[in-house]
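A.B. asks: for reference, the sequence and a predicted model appear below.
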Amino acid sequence: MTDGQTTADFFIRGSVSRSGPELVLATKPFAVDSTARSWWYVLSTAGLLAAAVAGTLLAPHVLLKVASSVLTGLLLLRLFVIYHDQQHHAILPKSKAAEWFMWVFGILSLSPSSIWRASHNHHHNHNSKIKGSHIGSFPIMTREHFEKAPKSARWLYLFMRHPLTILFGYLTIFLHGMCLRPFVMKPREHWDCFISVLVHAGIAGCLIGFAGWQAWLLTQIIPHFIASAIGSYLFYAQHNFPGVAFYDKSGWTYDRAALESSSYMKMGPVMAWFSANIGYHHIHHLNARIPFYRLPEVLEALPEMRNPKVTTLKPFDMYRCLSLKVWDTKQQRMVALDGTDRE
């Protein structure tokens, strides 16, 4: 390394065929948080969200209230992804103020910190494994296992992966999966899940009691429905897409799981902003400590990141992703129940 060459330059200009620990190490220069920048994104998004919520209650016309409601849902999605980054300690890792702020947000967003960290960290460590990947993610069965499973098990498996389950993620994935079920299973460990349900019900009661049913619908129901539906689909499609790879224990490696089992979801600039760059999911899985606002830098800087497995939010691509049901060990592909892979 020359005197004028930075550490980042050294990593970025290295071999274009890096893999394993060497590739993960190449991302390390980008896994650096800017405290001022991170707080700006947190507080500006929270401020916009508060203004949008106020719009659902105070806007002078019903159409403005509806527009504010939709905007609230999209901003709730953005702040949730930022929350997700903070839970990974990618941003504001040493800030107690950020920890408390995000703990409260987790309660309000039906994604309490205790269950989110436990399930999502498991997901990152077991992404693309045929066995064990169901915790914190959508379940995966091999075609052989599915065909031999009892009817009730097949029904539950297909229900958990059904498009309507994803669409109504507000109830199925967040209210039930992230709050009610964890508390019932482990009440001492996930007491904050019960708090989240109580707070959510309390907000609903206050809105209905003081502002009416319309306010409840526009301020709570529609925003949570939008954020949960989009968030649930993004999470599903970024690990269930044509060309995804799954492995048994012998074939699994951390970098392969990131690059072959996590997609790059191409979005326009508006949706990329509202989703806080979660589309760069292959990079996020390679190094979860990279702040969301630096992920595009990694795509540009590291040649190994430039040929990802891609999906989009176009209707046909969504159909292809949602059609995939089981892992075919012979074809080494995710396929529909009729055996086709939709590619």
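C.D. replies: Received, thanks.
A.B. asks: only C-alpha atoms from now on, for both contacts and neighbour counts.
C.D. replies: OK.
A.B. asks: quick one: contacts for residue 89?
C.D. replies: residue 289 (C-alpha atoms under 8 Å, 6 or more residues apart in numbering).
A.B. asks: so it sits in a strand?
C.D. replies: No. Looking at residue 89 with DSSP: H, G, I helix; E, B strand; the rest coil, it is coil, so not inside a strand.
A.B. asks: separation between it and residue 227?
C.D. replies: Noted for residue 89: a distance of 22 Å to residue 227, by C-alpha to C-alpha, to the nearest Å.
A.B. asks: now residue 18: how far from residue 310?
C.D. replies: 21 Å.
A.B. asks: neighbour-wise, which of those two wins?
C.D. replies: For residue 18 and residue 310, the more surrounded residue by other C-alpha atoms under 10 Å is residue 310, and the numbers stand at 19 against 15.
A.B. asks: if I pick the closest residue to the more buried one other than its chain neighbours, what's in contact with it?
C.D. replies: Leaving aside its sequence neighbours, residue 310 sits nearest to residue 264 (C-alpha to C-alpha, 6 or more residues apart in numbering; 4.8 Å). By C-alpha under 8 Å, 6+ apart, residue 264 lies in contact with 238, 279, 280, 281, 282, 308, 309, 310, 311.
A.B. asks: want to compare, so here's the second one:
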Amino acid sequence: MDLDEVTIRRLSRHCLRFRDPDDRAAWFQFGTTLALFLAAAGLMLFGAATGNYALLALFLPAGGLLVRLFGVQHDCGHNSFFTSRRLNRSVGRFLSLFTLTPFGYWSRSHAVHHTTAGDLGRRGIGDVDTVTIDEYRRMTPAARRRYRLYRNPLLLHVVGPPVYFILFQRSPFGQSLPFRDAWRSIMGLNLALLLVYGGLIAAFGASVVALAILPTAFVASWVGGWLFFVQHQFEDTHWEESEDWSMQRAALIGSSYYVMPKVLQWFTGNIGLHHIHHLNCRIPNYRLQACLDGEPMLGNLSRLSLRDSFRCIGLALWDPAARKLVAF
């Protein structure tokens, strides 16, 4: 669906009404989610330490709660969760201990993603690597094999997310932003992780901590990686050359409205309403649904059901002529 400028401006004005944080709602979401997560993590640690391995089944809800905490950290990175900028930074950095994501570095790279999503001339920071059909045809055979390997569903959706969140984010080398921007944030978090999880290992043993922590981290990384993929990698997404690119248009028709059951929407912190988030990233996640409910047209843009989302797995190339993402 294409949108005229008048409609885009109208939708943008509507979203402005929901951009102010509500500290009471923010504290309630943060406090309840953190308490539930820590309770689940504590029970799993107890189960691994005492041999009550049935408690380790809590890794599934704990993984969901970790995704929800990542949503809080994500909003803190946009300075949209609390009214206080300092509180946003403090809570965002604190949550890095659980999400394993360096708050300062990730926030900067994610801000670049918001200002470049859907722009063919500015790809490569905070997005899934995507090439056009013509670019793919001009690749060498070796480059094609590398791109096919990268877009292989097993690597992209199963192996890749845990490797990225648990291992790749530990190194300031090879990141999308300059080394100096990555070093302090990443290495500072690494030191904090060493102290916290090193202390747990010293107290309970490495195998106990691994049994209690890693399954949750794997689940959260798989869910988070999948959400990030379907938010922009759907058939009718939007890419445009830089001279014709508009951030508002790219937000509304290049970011999906991922329609999920309410329980999944809760665990994922409303991030499925991604078209609204990209249109105005200052709207806290706990106000996205009200924003959607207040403007019926937003509910009809870029809709992607759970069933439809699985058809996105094979998509890999942007076809400028058809204006669609297509398979190899």
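C.D. replies: Looks like it arrived, so ask away. The model shown is predicted, which means the values in this text are computed figures rather than measured ones.
A.B. asks: in the second structure, what residues pair with stretch 120-132 of the first structure?
C.D. replies: Under TM-score structural alignment, stretch 120-132 of the first structure corresponds to residues 110-122 of the second structure.
A.B. asks: can you give me the buried ones in that stretch?
C.D. replies: In terms of neighbour count (16 or more other C-alpha atoms under 10 Å), stretch 110-122 of the second structure has its buried residues at 110, 112, 113, 114, 115, 116, 117, 118, 119, 120.
A.B. asks: how close does the last one sit to residue 73 of the second structure?
C.D. replies: Computed as C-alpha to C-alpha, the residue 120 of the second structure to residue 73 of the second structure distance reads 28 Å.
A.B. asks: same deal with the second one?
C.D. replies: Spatial separation of residue 112 of the second structure from residue 73 of the second structure under the definition C-alpha to C-alpha is 17 Å.
A.B. asks: hang on, residue 317 of the second structure in a strand?
C.D. replies: Yes. When three-state DSSP is applied, residue 317 of the second structure is found to be in a strand.
A.B. asks: what do we get in the first structure for it?
C.D. replies: With TM-score structural alignment as the criterion, the equivalent of residue 317 of the second structure in the first structure is residue 326.
A.B. asks: which one in the first structure is aligned with residue 73 of the second structure?
C.D. replies: Residue 73 of the second structure maps onto residue 83 in the first structure, by TM-score structural alignment.
A.B. asks: right, and its match touches residue 102 too?
C.D. replies: Yes. Contact criterion C-alpha atoms under 8 Å: residue 83 of the first structure and residue 102 qualify, at 6.1 Å.
A.B. asks: where do the strands sit along the second structure?
C.D. replies: Here the second structure has its strands, by DSSP state E, at 131-132, 257-259, 303-305, 315-319, 324-327.
A.B. asks: average gap between the last one and the first structure?
C.D. replies: Compared with the first structure after fitting, strand 324-327 of the second structure deviates on average by 0.7 Å (mean C-alpha distance after the TM-score superposition for the first structure).
A.B. asks: what's next to that strand, contact-wise?
C.D. replies: 233, 234, 235, 236, 237, 238, 314, 315, 316, 317, 318, 319.
A.B. asks: those: which two are farthest apart?
C.D. replies: 238 and 314 (17.2 Å; C-alpha to C-alpha).
A.B. asks: the two: which is more packed in?
C.D. replies: When neighbours are counted by other C-alpha under 10 Å, residue 238 of the second structure and residue 314 differ, and residue 238 comes out ahead with 27 against 16.
A.B. asks: who touches the closest residue to the more buried one other than its chain neighbours in this structure?
C.D. replies: Nearest residue to residue 238 of the second structure, sequence neighbours excluded (C-alpha to C-alpha, 6+ apart): residue 254, at 4.2 Å. Residue 254 of the second structure makes contact with 117, 118, 232, 236, 237, 238, 239, 275, 302, according to C-alpha under 8 Å, 6+ apart.
A.B. asks: could you do residue 63 of the second structure as well?
C.D. replies: 215, 216, 217, 218, 219, 220 are the contacts of residue 63 of the second structure under C-alpha under 8 Å, 6+ apart.
A.B. asks: alignment lookup: the last one to the first structure.
C.D. replies: So the one you mean is residue 220 of the second structure. Taking TM-score structural alignment, residue 220 of the second structure has residue 227 as its aligned residue in the first structure.
A.B. asks: do you know how far that match is from residue 243 of the first structure?
C.D. replies: 27 Å.
A.B. asks: between the two, tell me which one has more neighbours.
C.D. replies: Shown here are residue 227 of the first structure and residue 243; by other C-alpha under 10 Å, residue 227 has more neighbours (25 against 18).
A.B. asks: my read: the more buried one touches residue 76, true?
C.D. replies: Yes. Assessed by C-alpha under 8 Å, residue 227 of the first structure is found in contact with residue 76 at 6.1 Å.
A.B. asks: just give me the neighbour total for residue 39 of the second structure.
C.D. replies: Residue 39 of the second structure: 14 surrounding residues under other C-alpha under 10 Å.
A.B. asks: now residue 233 of the first structure
C.D. replies: For residue 233 of the first structure, using other C-alpha under 10 Å, the count is 20.
A.B. asks: check residue 326 of the second structure too.
C.D. replies: 19.
A.B. asks: quick revisit: what would the contacts of strand 324-327 of the second structure look like in JSON lines with distance to residue 39 of the second structure?
C.D. replies: As requested, the contacts of strand 324-327 of the second structure are exported to JSON lines (distance: C-alpha to C-alpha, whole Å):
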{"residue": "233", "distance to residue 39 of the second structure": "35"}
{"residue": "234", "distance to residue 39 of the second structure": "36"}
{"residue": "235", "distance to residue 39 of the second structure": "40"}
{"residue": "236", "distance to residue 39 of the second structure": "41"}
{"residue": "237", "distance to residue 39 of the second structure": "40"}
{"residue": "238", "distance to residue 39 of the second structure": "42"}
{"residue": "314", "distance to residue 39 of the second structure": "38"}
{"residue": "315", "distance to residue 39 of the second structure": "39"}
{"residue": "316", "distance to residue 39 of the second structure": "40"}
{"residue": "317", "distance to residue 39 of the second structure": "43"}
{"residue": "318", "distance to residue 39 of the second structure": "45"}
{"residue": "319", "distance to residue 39 of the second structure": "48"}
